[in-house]
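**Student:** Whatever this is, show me its structure:
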Amino acid sequence: MNSDVEKLVESVFQNLLPEIQIKSIHPHDPVDVQNIPDCWELLGAGNYAAVLYHVNYSDYVVKIYAPTRPGFEEEVEVYRRLGSHPAFSECFFAKDGILILKRLYGITLYDCIQRGLRIPKQVMKDIDKALEYARSRNLYPHDIHGRNVMMYHGRGLVVDISDFLHQEKCSKWNNLKRGYYWFYRPIISPLKLRIPNFLLNAVRKIYRIATLVKKYIQQKLGIGK
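**Tutor:** This next block holds a predicted model:
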């Protein structure tokens, strides 16, 4: 552990944790984050955890799991298997639901579509290669959607690897690629369309419902057993 990480760990336990409040109200909605102390900035909030950074240590992020939310031990194991790879973050500290990770800079593909920013094919290729690397490390890329992958200087990054131990089949990335090649590249990108947030959220919710319905029907019909 280098000196910057040691100082950051000290700040987390002395300044951040005594003040911040992270609550998970519903497992399918982002956690609620309140009382962020000075010198700390919120980068994002997922369904199980919040991600922040300290202004004096901006090359690292601190991921804090909400109380009672699962997945911390699994995420630590995923980072152990991944090691160091340019398309993934890297873990430098893990304890009591807290991870200190290498910060990945960029913009999510979800936000690119919302803002009308062009997503080159190289981004999709980089993500494909990164997921193949993860499979070579005995991992199972899971829950890869527009908010969990990013673009930085025209290259692709994978942000969230917390579910990479889940062995069940996940088609989110393949579905995203289909949307990219069938709809985004021929229509949205040339016209530089901006898709509003409410419409993207509506698509996300419809996709989730359709996935649950499909899974229920498959279970009833005994498909996939």
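**Student:** only C-alpha atoms for contact and neighbour calcs from this point on.
**Tutor:** Noted.
**Student:** tell me what the longest helix seen in the chain is packed against?
**Tutor:** Taking DSSP state H as the criterion, the chain has its longest helix at helix 197-221. Here helix 197-221 touches no other helix or strand, going by 3 or more Cα pairs under 8 Å, 6 or more residues apart in numbering; DSSP states H and E.
**Student:** could you pull out the helices for the chain?
**Tutor:** Using DSSP H, helices in the chain cover 3-11, 72-82, 109-115, 121-136, 172-179, 189-191, 197-221.
**Student:** Just the buried positions in the fifth one, please.
**Tutor:** The neighbour-count check on helix 172-179 (16 or more other Cα atoms under 10 Å) flags 172-173, 176-177 as buried.
**Student:** Give me the residues contacting it.
**Tutor:** 124, 142-146 (Cα atoms under 8 Å, 6 or more residues apart in numbering).
**Student:** how about a cut-off of 10 Å?
**Tutor:** 109, 124, 127-128, 131, 141-146, 149, 171, 180, 182-185, 207, 211 (Cα atoms under 10 Å, 6 or more residues apart in numbering).
**Student:** Between helix 121-136 and it, find me the angle.
**Tutor:** 160 degrees (axes from the mean of the first three to the mean of the last three Cα atoms, to 10 degrees).
**Student:** try the first one
**Tutor:** Using the same axes, to 10 degrees, the inter-axis angle of helix 3-11 relative to helix 121-136 is 80 degrees.
**Student:** Another sequence for comparison is provided below:
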Amino acid sequence: MNNYAGLAGSVVINPKDHKLIQYDASLALIGVGRSAYVFKINNTNHALKVFFPSYQHLAKVEADVYKIIQHIDYFPSLYESGSHYLVIDFIDGYTLFECLSRGIPVSENHIKDVDMAINLAREEGLNPSDIHLRNIIIHNGKIKMIDVARFKQGETDHQWNDLKTAFYRLYTKSFFPKKIPAFMMNWIAVLYKRFYRKSPIHIK
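**Tutor:** Down below sits the predicted model:
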């Protein structure tokens, strides 16, 4: 029997600065975001997402979203959730951010797959939001979307539409570089949030 709760409990995060203090040896740190650390559970195809102390309420929110979209192949499966953690599929691949920074081609089919995933989630009564380059992964040629907590927010988020516009107006053009430095994309993201995401996002 998998002791996911025990593994999640082994993860110690400083509540003041969110620095990772310790975690079980059977976990491999694979990422950190604005609200959580993500680990691959060794010898499995599962990932453990442990939320920072001040963001633990998002564990239930995100788990509830995953339960709604379990049947949609564009999203990982949820295996367990607790007060401050989730266990989902480990998705092996590159995010769109990594694709652009490494010069890995992003095709129109990938963009259409994201649109399909969004539309299918909307059919379930959700409001897909906070969709950006780091939470879209190309896995075996197909896309998988992660970090779905904000699919329950009330406000309309135009971020994906803006990214899609940039894809067709710039990326698809022959003159546009297909490899973009990470620092440049980070700088653009900061400016975008400053000028287009002035109001806080509220989750229903």
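**Student:** any idea which residue of the second structure is furthest from its center?
**Tutor:** With distances taken as Cα atoms, centre = their mean, the residue sitting farthest from the centre of the second structure turns out to be Phe175, at 29.9 Å.
**Student:** how about His158 of the second structure, what does it touch?
**Tutor:** His158 of the second structure neighbours (Cα under 10 Å, 6+ apart): 128-131, 196-197.
**Student:** could you redo the last one with a cut-off of 8 Å?
**Tutor:** Counted by Cα under 8 Å, 6+ apart, His158 of the second structure has contacts Ser129.
**Student:** Show me what it lines up with in the first structure.
**Tutor:** In the first structure, His158 of the second structure lines up with Ser171, judged by TM-score structural alignment.
**Student:** Just give the closest residue to Asn35 of the first structure, not the sequence neighbours.
**Tutor:** Ile20 (4.8 Å; Cα to Cα, 6 or more residues apart in numbering).
**Student:** what residue of the first structure matches up with Arg34 of the second structure?
**Tutor:** Going residue by residue (TM-score structural alignment), Arg34 of the second structure aligns to Asn47.
**Student:** number of nearby residues for its match?
**Tutor:** Neighbourhood size, Asn47 of the first structure [other Cα atoms under 10 Å]: 18.
**Student:** swap in Glu74 of the first structure?
**Tutor:** 16.
**Student:** how near is it to Leu42 of the first structure?
**Tutor:** For Glu74 of the first structure, the distance to Leu42 of the first structure (Cα to Cα, to the nearest Å) stands at 23 Å.
**Student:** What of Leu101 of the first structure?
**Tutor:** For Leu101 of the first structure relative to Leu42 of the first structure (Cα to Cα), the value is 14 Å.
**Student:** In terms of neighbours, single out the busier of those two.
**Tutor:** Leu101 (21 against 15).
**Student:** Settle this for me: Val68 of the second structure is touching Glu124, isn't it.
**Tutor:** Heads up, residue 68 of the second structure is Ile, not Val. Yes: Ile68 of the second structure is in contact with Glu124 according to Cα atoms under 8 Å; the separation is 7.1 Å.
**Student:** which one is Pro67 of the first structure nearest to, not counting chain neighbours?
**Tutor:** Using Cα to Cα, 6+ apart and skipping residues adjacent in sequence, the residue nearest Pro67 of the first structure is Lys23, 7.1 Å away.
**Student:** Pull the contacting residues for that neighbour.
**Tutor:** Lys23 of the first structure touches 31-33, 66-67, counting by Cα under 8 Å, 6+ apart.
**Student:** measure it to Ile36 of the first structure for me?
**Tutor:** With Cα to Cα as the criterion, Lys23 of the first structure and Ile36 of the first structure are 13 Å apart.
**Student:** Ok, Cys170 of the first structure next?
**Tutor:** 35 Å.
**Student:** Between those two, point out the one with more neighbours.
**Tutor:** Ile36 (17 against 14).
**Student:** How about that one: what's its closest non-neighbour residue?
**Tutor:** Ile20 (5.1 Å).
**Student:** Tally up the residues packed near that neighbour, please.
**Tutor:** 12.
**Student:** any idea how far the spatially closest residue to His26 of the first structure that is not a sequence neighbour is from Lys121 of the first structure?
**Tutor:** The shortest distance from His26 of the first structure to any non-neighbouring residue, by Cα to Cα, 6+ apart, is to Asn47 (7.8 Å). According to Cα to Cα, Asn47 of the first structure stands 29 Å off from Lys121 of the first structure.
**Student:** Repeat that for Phe72 of the first structure.
**Tutor:** Phe72 of the first structure is 33 Å from Lys121 of the first structure, by Cα to Cα.
**Student:** do the same with Asp111 of the first structure
**Tutor:** Applying Cα to Cα to Asp111 of the first structure and Lys121 of the first structure gives a distance of 17 Å.
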